[in-house]
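**Student:** the following block contains a protein sequence and its predicted model.
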Amino acid sequence: MSTTSPSKDSLNTLSTLDAGGKTFHYYSLAKAAQSLGELDRLPFSLKVLLENLLRNEDDTTVDRSHIDAMVQWLEDRHSDTEIQYRPARVLMQDFTGVPGVVDLAAMREAVKIAGKDPALINPLSPVDLVIDHSVMVDKYGNPSAFKENVAIEMARNQERYEFLRWGQQAFDNFRVVPPGTGICHQVNLEYLGKTVWQKEVDGKTLAYPDTLVGTDSHTTMINGLGILGWGVGGIEAEAAMLGQPVSMLIPEVIGFRITGKLREGITATDLVLTVTEMLRKKGVVGKFVEFYGDGLKDMPVADRATIANMAPEYGATCGFFPVDDQTITYMRLTGRDDAQLALVEAYAKAQGLWREPGHEPVYTDTLELDMGDVEASLAGPKRPQDRVALKNMKSSFELLMETAEGPAEAPKAPKAKLESEGGQTAVGIENSYEHRASQQVEMNGETFRLDPGAVVIAAITSCTNTSNPSVMMAAGLIARKALAKGLKTKPWVKTSLAPGSKVVTDYLNVAGLQDDLDKLGFNLVGYGCTTCIGNSGPLPDPVEKAINEGDLTVASVLSGNRNFEGRVHPLVKTNWLASPPLVVAYALAGNVRVDLSKDPLGFDSDGNPVYLKDLWPSQQEIAEAVEKVKTGMFRKEYGEVFDGDETWQSIKVPESKVYEWSDQSTYIQHPPFFDGLGEEPDAIEDIRDANILALLGDSVTTDHISPAGSFKPDTPAGQYLQVNGVKPENFNSYGSRRGNHEVMMRGTFANVRIRNEMLDGVEGGFTRYIPSGEQMAIYDAAMKYQEQGTPLVVIAGKEYGTGSSRDWAAKGTRLLGVKAVVAESYERIHRSNLIGMGVMPLQFPEGMDRKRLKLTGEETITITGLSGEIRPGQRLGMTVTYKDGSTETCDLISRIDTANEAVYFRHGGILHYVVREMLKSV
């Protein structure tokens, strides 16, 4: 069946190629070059965008000027041209996917109310939703942990899963990978990704690059397989799957040359933390990063995917690796069929998308890394780009303690001390803070001392590393060697292993290493993101009590990609990203103040000190273990990937086009976004006499804004659920309740670590309600302002909206009544999401900020220039009226960057525009 109109193809580029015994049609870049000039030196990622324009040329959304702008990029190495990009498919995870499907269901409701067929609202592009964000580490450290956690997950999320099962049968082009299967990015890398896509169009089989957008920022992981993809807000992804192009400026492309090889004992995690640090310093927000150089020759796709995964952490839109022999090797290993491999190689070579030795495209700018210079590293305590060399971890934590809590009264920095196991304190440190903070803990018949820096969570978690067999095998080998020495993990450490796919379990079992990990407490807890997204579950009660009573600064060590404040666990103030083998090592040491570069992790059965170097496997040992990863494992685990277990299959749902909403549900509620939707949007008005809801500093992340993780009974969300009959033990997480706007709007700006500068020394989601001067929850204040009809604004510093592509950071902002955000700079996805929800993102001009304006939050704000035509990048005026009646004015820059974004904003949001356009079409 034809699913798209053929391109106008003004350059006559439609060609054919044969691969795997089949003939394919494709839009040839080589033929385009005959008219456009030499294209071979375009970055590979821009060649993918150029092919997209050639294939979708229609003189409406794509015309010859867009194609010419891609060619001009070679001269200018940057462009101000807006293009309309159409990805081949959309990837979702359940935290962002549930509200996406809720929006689709609400759009169907709106179409039904308008008297039209609800089936008008249907994905036009293939959508895969992988349920991976819901499993929590409730049970751990025992053989039944996985089974128990899955049972708890299914019980907790019954309503959500019923809803997704309904969506699976109600919408076309929509597939669901059931819970207990894997992390969406690893499933994408190992199974869903094709590198070259194909479909039937007007009786021809059309081949073109596999491209996607995803509702998770780490969608970029797929760039390691030569597939161009990046994270967008759930709102933008919904529009993409409904046929709307992704509006974007042709990006700058930063070339990252990689040379040399990693030294013995250095992992892909160490490499990615180094790359992240370098690129953050370089400044690549909103840009593509493309990797090139001779170092790629022997770099396996698993390592490439590790680097590509963390593109959001280094700030880039994506981190792209071109197709080459390593791509084919990985696709063959993971069970892609021979015909697909033949197509990938033939197509990539025909299109100039195949990396050849010595080939150097033209880049906007470049930087270089010799992998031989990489050293063992972690990152933390609260940002992924803050790399700390392993040898500096101890001093880094000590400095953190001194700056955060004042210098310790003990004379000097902690001295190394060797203790036998009987003392049950972390080996290798003398606690200079013992007088002030250490706590005695009794648990499971043991008594031990909990010190500052104690590792209370050690988690092998997240797509970044669990997709990489070399670091997973290394973790298992460390465990094996530790057991042979008689070592065990410290009793206060909550250990967990959450692989990204069942294949990891298969190869750890075949290598015999899962048994070794189990004996150290790293039992399988689930296949999902777990600790990396805040689903770390509760700490043991005695440990939580000790942390609270001693106000202890403790640590987590996790193999994830995110460690923002309040994300991993509310009581754990410092969180350190590390490779899986280092996670195991710190579980053995028990404290980040043990200097693993020279202090012992523990003592063997004879009382001799055991050092990290005694346990670390050689590259040869790791390579021999990795050889046990076989193609049959992938084919077995992905053979029935969409089926699910008996519990999933037994979920019964009505077969209806329109969802049957239930007022009793606390998980799924009909959102108010489309209430009263008229045929035409209301006129945009200036914002007058708005109050400031929150006055925020730099690097406010979507973790600070969007509800995530657990929440307490006394929060607005907790109070709402209790009023609706939900007991605190059944709250689940914010993420699991993203389908209920009542919960989510109450949790917006409610992060326990957010700091509103309107309040002195207060952490958490509070503000000052200006009419009365009283402190209250941000949600409660917003509702009072709404009752009075008072518009609201949020004022912030640099890098506003850093982090995950959380649509609720924008949805919640809108529902709280915020009309505009004024910040010094924005991260890409959140800026787009704000526009997608009809919230105006505004930027201070250079040299102006909240401090120069001496804002306290007591001022009122008027913003003018909105009532006229909304244009990209326009200047608007802001008048600040102070408490004493004096005023100050300044210009603001609209961060509506493209014409399409201006259209979406005029409609009150992108989905409102889509619904109106669909209603007009019938």
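**Tutor:** Right, received. Where do you want to start? Numbers count the residues shown, from 1 in each chain.

**Student:** C-alpha from now on. contacts and neighbour counts both.
**Tutor:** Fine.

**Student:** which parts of stretch 860-870 are buried?
**Tutor:** For stretch 860-870, burial by neighbour count (16 or more other Cα atoms under 10 Å) applies to 860-866, 870.

**Student:** can I get these in TSV with distance to F448?
**Tutor:** Output for the buried residues of stretch 860-870, formatted as TSV (distance: Cα to Cα, whole Å):
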residue	distance to F448
T860	54
I861	55
T862	58
I863	59
T864	62
G865	64
L866	62
I870	64
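
**Student:** how about D128, secondary structure?
**Tutor:** Here D128 is strand, with the state taken from DSSP: H, G, I helix; E, B strand; the rest coil.

**Student:** now swap in the one 4 residues further on and tell me
**Tutor:** Under the three-state scheme (three-state DSSP), the conformation of D132 reads as coil.

**Student:** run a quick neighbour tally on it.
**Tutor:** D132 has 25 neighbouring residues, counting by other Cα atoms under 10 Å.

**Student:** same question, G725
**Tutor:** As a burial measure, G725 scores 12 neighbours (other Cα under 10 Å).

**Student:** structure two is appended below for comparative analysis:
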Amino acid sequence: MSTTLRQLSQDMLSVHEQKYHYYSLTRAADKLGDISRLPKSMKVLLENLLRWQDGDSVTEEDIAALAGWLKNAHADREIAYRPARVLMQDFTGVPAVVDLAAMREAVKRLGGDVAKVNPLSPVDLVIDHSVTVDHFGDEDAFEENVRLEMERNHERYVFLRWGQKAFNRFSVVPPGTGICHQVNLEYLGQAVWHEEQAGQEVAYPDTLVGTDSHTTMINALGVLGWGVGGIEAEAAMLGQPVSMLIPDVVGFKLTGKLNPGITATDLVLTVTQMLRKHGVVGKFVEFYGDGLDDLPLADRATIANMAPEYGATCGFFPIDAVTLGYMKLTGRSTQQVALVEAYARAQGLWRNTGDEPVFTSTLALDMGAVESSLAGPKRPQDRVALGDVPAAFRASNELEVNQSLKAHQAVSYQDRRTSQRYQLEDGAVVIAAITSCTNTSNPSVLMAAGLLAKKAVSLGLKRQPWVKASLAPGSKVVSDYLAAARLTPYLDKLGFNLVGYGCTTCIGNSGPLPEEIETAIKQGDLTVGAVLSGNRNFEGRIHPLVKTNWLASPPLVVAYALAGNMTLNLQTDPIGEDTAGNPVYLKDIWPSPEEIAEAVQMVSTDMFHKEYAEVFEGTPEWQQIKVSEAATYDWDGDSTYIRLSPFFDDMEKEPEPVRDIHGARILAMLGDSVTTDHISPAGSIKADSPAGRYLLDHGVERTDFNSYGSRRGNHEVMMRGTFANIRIRNEMVPGVEGGMTRYIPGNEQMAIYDAAMRYQKAGIPLAVIAGKEYGSGSSRDWAAKGPRLQGVRVVIAESFERIHRSNLIGMGILPLEFPSGVTRKTLGLTGDEQIDVQDLNQLTPGGVVKVTLTRMDGSQEELEARCRIDTGNELTYYQNDGILHYVIRNMLQ
């Protein structure tokens, strides 16, 4: 029997007298050929394949294909990638834990050992998506918001506390601690992972997948990671590989330095705009060039964080001296830091000055050319130079629509706190939020915000009264260093009091505006703005009444709170007046690089040691939550947050043969670029929707509905909200927006959920018909789980987005592609047709599947659709009725 590459590559590394076994890329290169100029991110993937080579999921051909990528910087091959760990936030984590708990119930029912249902990879769940900015602008805001969060989410937190005790390798970081990506950067990420395997200490690159798209932030630490859907994350933590195509890698060369007064936020908005224009969807981006020598790790994290905004799978920074410096600062052990350096150098993962790897394509930026910028009014890639913001605001489509309907006007309102009257005008900044992992992980921009506030207060400037200001850092360390630099009182004075440690405004948890402000906006049909230091500013995301949203650095967020209106040009117009009535300009209060550098010196390793010493402990309120010690969860039949999901109700030990689909009705016929946001429930729950009616029937007051995100652990709510997006257009009901369909036969118009339940009662399977790029956007597990529970068995589209396609298979739904040149339009489909899909017991990956359409008049048409089950692994999952069914059956053997 010949020696495998895996065996051939085994080697030993000695660090401070500790020995580590590892899989040497240098040794593998003896057989694979020179790989020295492979991008560093590709070397991480290569090591992963080498370490997991088993002749089945990973073959020598897979490893050779990745090494052979160098020939033309491209390879058409699917590989099985196994990340070291999984990161979750609470919105996506709750349904994953519900699934684990439901899997335990299924294993128990089928006579297996429930202890086998445990994560095989370490899983960290950080509760960071549930805090809302209800209270702001005073010293009690933090306490009040945390109290409300604990009240609203008590049921969810009881469940997560149980999960923390019940599952091995599953850790929960309690609420009020920080944002998952910042906690990952400052504490969880190790750059090089090591653990005992078969009596040996094995070292390998730290890699992960996360259930949040901004997982990419950890790429700044040389850790390869990106966001996936809940279904892939569950599979990964249960030992299943993540299927992925060998990526193209775009090299982004950074040279020079940022000019004084220019921030990391300005840099990332420039990078985002450039990469969006270049086109990097589905690709890796790797940063290189000698500009990295002086680019702080926090600035790298700002850039890596926004990979979803420039469209890349990840934005990777190789390990170098800057990485080691940050690891020391944030309190990683001396041994860990030494291991990272030794391992990175031995594996060719270390960045040397002058490195020029081979890339699929390249871009370059001299950082000296970056100017002060915002992005808006509704897309993160739409960068606007600071001086051009007033023009960009006026040019926004929403404003033009408004201007054609009304003359420019202001609305008078009375402030409820002071009883004074003010005018609210078009362009008013009603939200100014220092929020989100993108920027709150960066001491230089946060210190700049504090210093700007200090100068503003010293001159007598005040926040405009209509601005809802908030500070939501990504970790408690931020509060420590702002306090150490004595900047907290000045931020407080301008209304930027601490409101919570969590995502808040950036994910739409901005909370209500004061009632008089909301009334004035509606009364005048005003186009107002939000300025936030976040990463996403899509329409309707920040607040339903705020039509324009602008991404900006923390100091600019403070500046706009002072200015109070987007139509002011902060480059040339005064931002306010001092106590003597003299005009004050932005340049008068902008801190110097020396002042910022001096403040940043206040950040100390002791702060990280202090805040992360008891990171899993939580507040007294968290610790007082009583939970059972049982291995299976004690389900509460009255809960409207957490319910036992029905996915495994009818499951047996052996899979049944795959059944053909006969007489399927079309539930929805959709156009191009239908996103997972259209399919999956998100945002607020309307009282007259199927989900709203369900909650009212279960005694939930309208004020306590909370969001779909917070109720992801209740399938009854989620299946009612599937296809219920207010902007979805089902072509079966032309001219109607929202989740409506026609029930066939007959033409009764009703909610998609109501029709699905009526079909289900009659035993009729369902199909969804769609155009190009079905399931684009973020990966959302409920975009596959919801249709499954509604009875959808097949989706026939012109093309699929990669992650959603795999999620459908993971839930036992068959993805089929129309033959080339054939669409719902060329076929003249109306939605009245019946669909048969034959010979499903003979499916092959990428094979042809026979589809028969039967029209209302009885005439039939046959199609040869392409099966979009692309790999043998995916076929196995489908034949088992889904990936989790497959995992359970493995556990029962």
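**Tutor:** Ah, there it is. All of these numbers come straight from a predicted model, not from anything done at the bench.

**Student:** and the TM-score between them?
**Tutor:** For these two chains in superposition, a TM-score of 0.94 is obtained (TM-score structural alignment, normalised by the length of structure 2); 889 aligned residues with a Cα RMSD of 2.6 Å.

**Student:** follow-up on the earlier one: out of the buried residues of stretch 860-870 of structure 1, which is nearest to G167 of structure 1?
**Tutor:** I870 (36.1 Å; Cα to Cα).

**Student:** how about the closest one, nearest residue that isn't a chain neighbour?
**Tutor:** A902 (5.9 Å; Cα to Cα, 6 or more residues apart in numbering).

**Student:** need the next SSE after the helix or strand containing that neighbour, C-terminal direction.
**Tutor:** A902 of structure 1 belongs to helix 899-906 when assigned by DSSP states H and E. Moving toward the C-terminus from helix 899-906 of structure 1, the first helix or strand encountered (DSSP H and E) is helix 910-920.

**Student:** centre of the chain to that next one, how far?
**Tutor:** Remark: helix 910-920 of structure 1 is offset 28 Å from the chain centroid, using Cα atoms, centre = their mean, to the nearest Å.

**Student:** measure stretch 731-745 of structure 2 end to end?
**Tutor:** In terms of Cα to Cα, to the nearest Å, the two terminal residues of stretch 731-745 of structure 2 are separated by 17 Å.

**Student:** now do that stretch: distance to the chain's middle.
**Tutor:** What separates the centre of stretch 731-745 of structure 2 from the centre of its chain is 31 Å, taken as Cα atoms, centre = their mean.

**Student:** swap in stretch 449-467 of structure 1?
**Tutor:** Counting by Cα atoms, centre = their mean, stretch 449-467 of structure 1 is centred 19 Å from the centre of its parent chain.

**Student:** what's the matching range in structure 2 for that stretch?
**Tutor:** On the basis of TM-score structural alignment, stretch 449-467 of structure 1 is assigned to residues 423-441 in structure 2.

**Student:** do the same with stretch 308-326 of structure 1
**Tutor:** Residues 304-322 of structure 2 are the counterpart of stretch 308-326 of structure 1, counting by TM-score structural alignment.

**Student:** count of neighbours near whatever residue of structure 2 lines up with A511 of structure 1?
**Tutor:** Correspondence of A511 of structure 1 to structure 2, assessed by TM-score structural alignment: A485. When counting by other Cα under 10 Å, one arrives at 17 neighbours for A485 of structure 2.

**Student:** how about V629 of structure 1?
**Tutor:** The local packing of V629 of structure 1 (other Cα under 10 Å) involves 20 other residues.

**Student:** now do the same for it: helix, strand or coil?
**Tutor:** Taking three-state DSSP, the label given to V629 of structure 1 is coil.

**Student:** ok, it - contacts?
**Tutor:** Listed by Cα atoms under 8 Å, 6 or more residues apart in numbering, the contact partners of V629 of structure 1 are 469, 507.

**Student:** structure 2: which residue goes with that one?
**Tutor:** Under the alignment defined by TM-score structural alignment, V629 of structure 1 corresponds to V603 in structure 2.

**Student:** surely A472 of structure 2 is in contact with Y501?
**Tutor:** Yes. Look at A472 of structure 2 against Y501 with Cα atoms under 8 Å: they come within range, at 5.3 Å.

**Student:** how about V126 of structure 2, what's its match in structure 1?
**Tutor:** For V126 of structure 2, the aligned position in structure 1 is V130, judged by TM-score structural alignment.

**Student:** so what touches the helix ranked longest in structure 2?
**Tutor:** Within structure 2, and with DSSP state H defining each element, the longest helix by residue count is helix 90-109. Residues from elsewhere that reach helix 90-109 of structure 2 (Cα under 8 Å, 6+ apart): 113-114, 117-118, 125-130, 156, 160, 163, 211-212, 230-231, 234, 632-633, 642-645, 648-649, 651, 709-710, 712-713, 884, 888, 892.

**Student:** next: stretch 813-826 of structure 2.
**Tutor:** By Cα under 8 Å, 6+ apart, the list of residues contacting stretch 813-826 of structure 2 from outside reads 769-771, 784, 788, 792-799, 805, 808-809, 849, 863-869, 878.
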